[in-house]
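> Structure for this input, please:
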Amino acid sequence: MRLKDKVILVTAAGQGIGRASALALAAEGAKVIATDLNGDLLQGLDGISTEVLDVTDAQAINAIAAKVGPLDGLFNCAGVVHNGTLLDIDDKDWDFAFSLNVTAMMRLCRAVMPGMLERASQTGTASILNMSSMASSIKGFANRTAYGASKAAVLGLTKAIAADYVKQGIRCNALCPGTVDTPSLRGRIAASADPVQAEKDFIARQPMGRLATVADIAPMVVYLLSDESRFVSGQAMLVDGGVTI
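Sure, this is the predicted structure:
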């Protein structure tokens, strides 16, 4: 019960890392509010409050912040992966990558910050965790121009929030996973010209010789949203199977 009675909101909690994290947080005693754009994906999260949320909708973000009240923790997990080099990316793709991967994250942090400051004044600490990636934000990868640029921006946003609020008890860190076996990844593999080779290529870039599972990632989420990480802020936390060694 490392998170007993802490109130934590998770975005993109319908599947993949978000869902595994919501379940792991709840198992440690947190009062989790799991959100997703697709309400059907939130089925089966027993004992967890669920809300449909489009994180690209500024009004919806303000509304849910008002509804849930002060938070002890926030996990900004929603995001999108665009493939392509500089010459492959059009303005629409670029704008959407930054809208979902960065702007939505900023708006949600901004909307819940007053409540988090209130909680931190009472408990001594509150924690924000933003989803970044080891891809391009830490190490350059081919065909990830918009994705890499947006995930690097997440690191800048994270460090800025951490610096602004460190003396008021707010911690802010970024999670940088390696390649994780999720429905999102499976969809990208299936959409490739040669799915079998695409999966082999994803595995080949992992020094440990396998894809990460969501069970490899969720424990870091729990740690960074718990008081065990109370002296950790402004960090890019890698869980990448050695890719960036």
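> contacts and neighbour counts: CA atoms only from here.
OK.
> quick check: longest strand of this structure.
strand 170-177 (DSSP state E).
> in that one, what's buried?
Buried residues in strand 170-177, defined by neighbour count with 16 or more other Cα atoms under 10 Å: 170-177.
> which helices and strands does the helix or strand following it pack with?
Elements were assigned by DSSP states H and E; along the chain past strand 170-177, the next helix or strand is helix 183-191. In terms of contacts (3 or more Cα pairs under 8 Å, 6 or more residues apart in numbering; DSSP states H and E), helix 183-191 is packed against helix 195-204.
> So which elements touch the longest strand of the chain?
So strand 170-177, by 3+ Cα pairs under 8 Å, 6+ apart, packs with helix 104-123, strand 126-131, helix 145-165, helix 214-225, strand 236-239.
> what's next to the last one, contact-wise?
Right, the one you point to is strand 236-239. Applying Cα atoms under 8 Å, 6 or more residues apart in numbering, the set of residues contacting strand 236-239 from outside is 134, 155, 173-178, 216-217, 220.
> residues touching the residue lying closest to residue 221 once chain neighbours are set aside, list them.
Closest residue in space to residue 221, ignoring its immediate chain neighbours: residue 21 at 6.5 Å, by Cα to Cα, 6 or more residues apart in numbering. By Cα under 8 Å, 6+ apart, the residues touching residue 21 are 13, 217-219, 221-222.
> Nearest to residue 72 among the residues you listed?
residue 222 (12.5 Å; Cα to Cα).
> Quick check: the closest one vs residue 20, distance?
Per Cα to Cα, to the nearest Å, residue 222 is found 11 Å from residue 20.
> and residue 232, what helix or strand is that in?
Going by DSSP H and E, residue 232 is not in any helix or strand.
> what's it in contact with, if anything?
171, 173, 224.
> hmm, back to that, winner for burial among the helices and strands packed on strand 170-177?
Of the helices and strands packed on strand 170-177, the one with the most neighbours on average (mean count of other Cα atoms under 10 Å) is strand 126-131, at a mean of 27.
> I'd like the structure of this one too, to check against the first:
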Amino acid sequence: MTARFEGRVAIVTGGASGIGAAIADCLAAEGARVAVLDREDPANQHHWEACDVASSEQVERAVAAVASALGRIDIVVNNAGIGAQGDVAGNPDEEWARAWEVNVAGMARVSRAALPHLRESDAAAIVNMASIAATAGIQQRALYSATKGAVLALTRAMAADHLQQGIRVNCVSPGTADTPWIGRLLAQAPDPEAERAALEARQPHGRLVAAAEVAQAVAYLADPANRSTVGVCLPVDGGMDALRLRPR
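Next comes the predicted model:
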């Protein structure tokens, strides 16, 4: 049975660790040749281009290098992002600017650079990384929520703009996932075990989302077999956005 991404080339930004690494591994396991764009070396078998998505120069160089080295670009997964804590008064202007440059404008930069190559593909797909923070109010995440809400709106606008060019655009909306960033937050908490239990309890299925689960959702949206799935925000959140369960 042929792997569903056989012969395809995928770019995964922020693919050196966490959810991005899981996505890169998942697509590669399904036959894709994967290029990781990240400031850090992914330390795996994927093609790597050092890249900060906040820099247009670095993005354009990295995307051009991928196209040259691997011959084509069929899939772009805009996963690179940074977190932020605090209410609306909790972050200085510099942190707002940096989060916007990475989480929102970074997706636009990578997509813009890849568009000429995607237009040449017979199964082009862009998958952006949104968040439960785009659709639900979460305490102490004002800046992060603002950027992820923008990602959701950007995804739908891109889907409308590029569908007739043969490029499908969708996004995945994870709940709180078991990632290195969450691990660092837990380590800084006064009671890490209690904080982890609280994060798990607010998701109806009672645990953190696994990176591999998010990767499977990305693969579904990128799969050329799903050509009628366009402009979708696919939650992978254990029911956090849609369900209202009675307390145990």
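> before we move on, back to that, spell out the secondary structure type for the residue nearest to residue 221 of the first structure.
Following DSSP: H, G, I helix; E, B strand; the rest coil, the label given to residue 21 of the first structure is helix.
> Trace it over to the second structure, please.
If you follow residue 21 of the first structure across to the second structure using TM-score structural alignment, you land on residue 23.
> just residue 184 of the first structure next, same as before
By TM-score structural alignment, residue 184 of the first structure lines up with residue 181.
> cool, and residue 157 of the first structure?
Matched to the second structure by TM-score structural alignment, residue 157 of the first structure sits across from residue 154.
> Give me the distance between that match and residue 135 of the second structure.
14 Å.
> Distance of residue 199 of the first structure relative to residue 212 of the first structure?
Distance of residue 199 of the first structure to residue 212 of the first structure, computed by Cα to Cα: 13 Å.
> Comparing the two, which shows the higher neighbour count?
Ranked by neighbour count (other Cα atoms under 10 Å), residue 199 of the first structure and residue 212 place residue 212 first, with 20 against 17.
> if I read this right, that one contacts residue 241, doesn't it?
Yes - at 7.3 Å, residue 212 of the first structure counts as touching residue 241 under the criterion of Cα atoms under 8 Å.
> which neighbours do the two share?
Taking Cα under 8 Å, 6+ apart as the criterion, residue 212 of the first structure and residue 241 both touch residue 178.
> Please state the offset of stretch 191-201 of the first structure from the chain centre?
25 Å (Cα atoms, centre = their mean, to the nearest Å).
> Stretch 206-215 of the first structure now?
So, by Cα atoms, centre = their mean, the centroid of stretch 206-215 of the first structure is 18 Å from its chain's centroid.
> Residues touching it, excluding its own?
So stretch 206-215 of the first structure is contacted by 16-17, 20, 178-182, 202-204, 240-243 (Cα under 8 Å, 6+ apart).
> Can you name the two of the residues you listed that sit furthest apart?
Farthest pair in these, by Cα to Cα: 20 and 204, 24.7 Å.
> Neighbour count for those two, which is higher?
It is residue 20, of residue 20 of the first structure and residue 204, that has more neighbours when counted by other Cα under 10 Å, with 20 against 13.
> Show the contacting residues for that one.
Applying Cα under 8 Å, 6+ apart to residue 20 of the first structure gives the contacts 13, 214-215, 218.
> mind checking the SS state of the residue nearest to residue 242 of the first structure when sequence neighbours are not counted?
Leaving aside its sequence neighbours, residue 242 of the first structure sits nearest to residue 207 (Cα to Cα, 6+ apart; 5.8 Å). Here residue 207 of the first structure is coil, with the state taken from three-state DSSP.
> distance of the aligned partner of residue 207 of the first structure in the second structure from residue 241 of the second structure?
Alignment note (TM-score structural alignment): residue 207 of the first structure maps to residue 204 of the second structure. From residue 204 of the second structure over to residue 241 of the second structure the distance is 9 Å, taken as Cα to Cα.
> Residue 134 of the second structure now?
For residue 134 of the second structure relative to residue 241 of the second structure (Cα to Cα), the value is 10 Å.
> re the thing from before, if I look at the match of residue 184 of the first structure, how far off is residue 31 of the second structure?
For residue 181 of the second structure relative to residue 31 of the second structure (Cα to Cα), the value is 29 Å.
> One more: residue 98 of the second structure?
From residue 98 of the second structure to residue 31 of the second structure the distance is 35 Å (Cα to Cα).
> that older thread, more crowded one of residue 181 and residue 31 of the second structure?
Between residue 181 of the second structure and residue 31, counted using other Cα under 10 Å, the more crowded position is residue 31 (16 against 13).
> ok, that one - contacts?
Here residue 31 of the second structure is in contact with 3-8 (Cα under 8 Å, 6+ apart).
> Can you list which of the residues you listed carry over to the first structure?
Contacts conserved in the first structure for the contacts of residue 31 of the second structure, counting by both residues aligned by TM-score structural alignment, their matches' Cα atoms under 8 Å: 3-8.
> Provide a PyMOL selection command restricted to the buried entries of the residues you listed.
Buried members of those, identified by 16+ other Cα under 10 Å, are gathered into one PyMOL selection as follows:
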select buried, resi 4+5+8
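> will you turn the kept ones among the contacts of residue 31 of the second structure into TSV that also has secondary structure and distance to residue 227 of the second structure?
Compiled in TSV, these are given as follows (DSSP: H, G, I helix; E, B strand; the rest coil; distance: Cα to Cα, whole Å):
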residue	secondary structure	distance to residue 227 of the second structure
3	coil	17
4	coil	13
5	coil	14
6	coil	17
7	coil	18
8	coil	16
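> What is the most widely separated pair among the kept ones among the contacts of residue 31 of the second structure?
The largest separation in these, counting by Cα to Cα, is between 3 and 8 at 10.2 Å.
> hang on, the earlier thing: how close does the longest strand of the first structure sit to the second structure?
Strand 170-177 of the first structure, aligned to the second structure and superposed, deviates on average by 0.6 Å (mean Cα distance after the TM-score superposition for the first structure).
> Residue 102 of the first structure reaches residue 154, doesn't it?
Yes - with contact defined as Cα under 8 Å, residue 102 of the first structure reaches residue 154; the gap is 6.0 Å.
> Just say helix, strand or coil for residue 34 of the first structure.
Going by three-state DSSP: residue 34 of the first structure is strand.
> To what extent is it buried, counted in neighbours?
26.
> Quick one: map it onto the second structure.
For residue 34 of the first structure, the aligned position in the second structure is occupied by residue 36, per TM-score structural alignment.
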